[in-house]
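S.K.: Turn this into a structure:
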Amino acid sequence: MPEGHTLHRLARLHQRRFGRSPVVVSSPQGRFVDGAADVSGRVLRKSDAWGKHLFHHYDGGRVVHIHLGLYGTFTEAAVPLPLPVGQVRMRMVGAEYGTDLRGPTVCEVIGEPEIADVVAKLGPDPLRGDADPEVAWKRIAKSRRSIGALLMDQSVIAGVGNVYRSELLFRHRMDPYRLGVHLGQDEFADMWTDLVALMKVGVRRGKIVVVRPEHDHGAPSYGPGRPRTYVYRRAGDACRVCGTSVRTAELEGRNLFWCPACQR
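M.R.: This is a model prediction of the structure:
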């Protein structure tokens, strides 16, 4: 599943390529026909993101709300676009560029006031200037769930996925099973500051960069075109810092990765 930095990059890209101009919107697949007709030809005023949710704001107060889920992707191309290939839920065509959306979990038209209903279910987004980490801290400090689970809970912090979760905990030598109520406020503040910096790098560079320069050597990344990580998807491999075998376990339905020596 794409992590929050990907949605913020998409928001910036769509703002740059389609913003402040009329956009032709269609649904070649047929599952978004009414929604596409509702916004097609309108001016895209703004594109922004909150966590893993993308919002296209059109004139008239209409908003296309998108959540990519596990399989959703956008593909971009210069106009004229070729004929749609595969299950294209939504096609956007501007003056110079177009984009096709395939496989999202959510693609719907809502009104501007309804954005508040979506955001009300989310925690602060580290990539937003209006993010209030105190909101996340209060939820963590009173919870008896593990910090490994809390970081993946979008109602606690919006936009964190499995890569950032695993890597942030390693960078702070944090036992992923430590309970939220046992986390110190200064510890959380340090983690939040680091998370903001890491995710900003993700937006700027278009990829996750989490390994510090002094550790950026040895075993390659876990797959072609994937980021080099400390622990994520490195189960059984040697820790880049201490050499201990990286462990994995399922935590609330998602695979967790950690070094049992570094993260005591």
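
S.K.: okay, CA-based contacts and neighbour counts for the rest of this
M.R.: OK.

S.K.: List the buried residues of the lengthiest helix in the chain.
M.R.: The longest helix of the chain (DSSP state H) is helix 185-205. For helix 185-205, burial by neighbour count (16 or more other Cα atoms under 10 Å) applies to 188, 191-192, 194-195, 198-203.

S.K.: could those residues go into a markdown table alongside distance to residue 48?
M.R.: Shown next, in a markdown table, are these (distance: Cα to Cα, whole Å):
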| residue | distance to residue 48 |
| --- | --- |
| 188 | 27 |
| 191 | 25 |
| 192 | 21 |
| 194 | 23 |
| 195 | 20 |
| 198 | 19 |
| 199 | 16 |
| 200 | 15 |
| 201 | 18 |
| 202 | 16 |
| 203 | 13 |
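
S.K.: Quick check: of the residues you listed, which lies closest to residue 55?
M.R.: Of all the buried residues of helix 185-205, residue 55 sits closest to residue 203, with 16.9 Å by Cα to Cα.

S.K.: And the closest residue to residue 251 other than its chain neighbours, how far from residue 186?
M.R.: The shortest distance from residue 251 to any non-neighbouring residue, by Cα to Cα, 6 or more residues apart in numbering, is to residue 149 (6.8 Å). Distance from residue 149 to residue 186, counting by Cα to Cα, to the nearest Å: 19 Å.

S.K.: What of residue 171?
M.R.: Taking Cα to Cα, one finds residue 171 at 15 Å from residue 186.

S.K.: Residue 101 too?
M.R.: Residue 101 is 41 Å from residue 186, by Cα to Cα.

S.K.: And for the helix or strand harbouring residue 56, what's in contact with it?
M.R.: Assigned by DSSP states H and E, residue 56 belongs to strand 53-58. Contacts with strand 53-58, where a contact means Cα atoms under 8 Å, 6 or more residues apart in numbering, come from 7-8, 11, 39, 42-49, 63-68, 112.

S.K.: Next, the structure of the following sequence, for comparison with the previous one:
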Amino acid sequence: MPEGPEIRRAADALSDAIAGLSIDHVRLPYHRLRPFGPRFRGQRITTFRTHGKALLTNFDNGWTIYSHNQLYGLWQVARPNDPLLPGRALRLELGHQDRCIRLYSATDISLWRTQNVAQHPFLSRLGPDILDPILTPETLVARLQSTRFQNQSLGKLYLDQRFLAGVGNYLRSEILFRAGVNGLCKPNQLNLKRLVRLARQTL
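M.R.: Okay, the predicted model is just below:
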């Protein structure tokens, strides 16, 4: 499953391709989005925002497409006449003149009012995003020391999206290795110096 950094790179590529441009063609094969085509035509995508492994496509008319790639979802920047990727199901295509973005194979896709999207059942349970620039080592140490998380093994905790969003297996392994801690350890078994080192290696 793609982790937070991969989703952020995808968001950056999508933004470079089409953000700020008026959408002049729409394909919505996915049944949950199909009725909403008129809401996208003529609108501009203002931002592509990520939280953990979720990607939020924000439009200037106050609507947001929530998507989660899960295991098989894939975003692509293409030209409208480019053939579809083989072996994948197109979920949506949004284009401007000679460029478009496509989402394939994801099944967790929905449309939300931008002001309400934080209430999405997945987003509402997430902890802070590992790539959030305002997240500090001090904040992370405080979470590690909290009664909610201090008694969980680090190997399990770093996969818990409620603790920290966007971390998967490979990031967890790299963080724990660089911090020099065993995944079986719990935060309450580490002194402050080691917790600070873990937090800094995380960010």
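
S.K.: How alike are these chains, TM-score-wise?
M.R.: TM-score of the superposed chains, computed with TM-score structural alignment, normalised by the length of the second structure, equals 0.85; 196 aligned residues with a Cα RMSD of 2.2 Å.

S.K.: The residue nearest to residue 251 of the first structure touches residue 256, doesn't it?
M.R.: No. Counting by Cα atoms under 8 Å, residue 149 of the first structure does not reach residue 256; the two are 9.1 Å apart.

S.K.: What's residue 104 of the first structure aligned with over in the second structure?
M.R.: Taking TM-score structural alignment, residue 104 of the first structure has residue 106 as its aligned residue in the second structure.

S.K.: in what helix or strand does that match lie?
M.R.: In the assignment (DSSP H and E), residue 106 of the second structure maps to no helix and no strand.

S.K.: So it is in contact with residue 69, correct?
M.R.: Yes. Using Cα under 8 Å, residue 106 of the second structure is in contact with residue 69, at 5.1 Å.

S.K.: list residues touching both of these two?
M.R.: Contacts common to residue 106 of the second structure and residue 69, judged by Cα under 8 Å, 6+ apart, are absent.

S.K.: What is the aligned counterpart of residue 172 of the second structure in the first structure?
M.R.: Per TM-score structural alignment, residue 172 of the second structure is aligned with residue 165.

S.K.: Show me the strands in the second structure, by range?
M.R.: Listed in chain order, the strands of the second structure (DSSP state E) span residues 25-27, 45-51, 54-59, 63-68, 74-78, 90-96, 99-104, 108-113.

S.K.: Tell me which other helices or strands the first one touches.
M.R.: Secondary structure elements in contact with strand 25-27 of the second structure, counted by 3 or more Cα pairs under 8 Å, 6 or more residues apart in numbering; DSSP states H and E, are helix 37-40, strand 90-96.

S.K.: Deepest in the core, which of the ones you listed is it.
M.R.: Across these, averaging neighbours per residue (mean count of other Cα atoms under 10 Å) puts strand 90-96 on top, at a mean of 22.

S.K.: So what's the residue count around the residue nearest to residue 4 of the first structure when sequence neighbours are not counted?
M.R.: In space, and not counting its chain neighbours, residue 4 of the first structure is closest to residue 159: 3.9 Å by Cα to Cα, 6+ apart. Per other Cα atoms under 10 Å, the neighbour tally for residue 159 of the first structure reads 30.

S.K.: hang on, isn't residue 159 of the first structure packed against residue 49?
M.R.: No. Counting by Cα under 8 Å, residue 159 of the first structure stays clear of residue 49, with 9.6 Å between them.

S.K.: Show me what the longest helix seen in the second structure packs onto, helices and strands only.
M.R.: Longest helix in the second structure by number of residues, with DSSP H as the criterion: helix 4-18. Packing contacts for helix 4-18 of the second structure, counted by 3+ Cα pairs under 8 Å, 6+ apart, involve strand 45-51, strand 54-59, strand 74-78, strand 99-104.

S.K.: Could you export those as a markdown table, including mean neighbour count and distance to residue 2 of the second structure?
M.R.: Listed next are these as a markdown table, based on neighbours: other Cα atoms under 10 Å; distance: least, Cα to Cα, whole Å:
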| stretch | mean neighbour count | distance to residue 2 of the second structure |
| --- | --- | --- |
| strand 45-51 | 21 | 12 |
| strand 54-59 | 22 | 10 |
| strand 74-78 | 19 | 9 |
| strand 99-104 | 20 | 14 |
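
S.K.: For stretch 38-49 of the second structure, measure first residue to last.
M.R.: The first residue of stretch 38-49 of the second structure is 22 Å away from its last residue (Cα to Cα).

S.K.: same question, stretch 60-75 of the first structure
M.R.: OK, stretch 60-75 of the first structure end separation, Cα to Cα: 27 Å.

S.K.: buried residues in that stretch?
M.R.: Buried positions in stretch 60-75 of the first structure, judged by neighbour count with 16+ other Cα under 10 Å: 62-69, 72-73.
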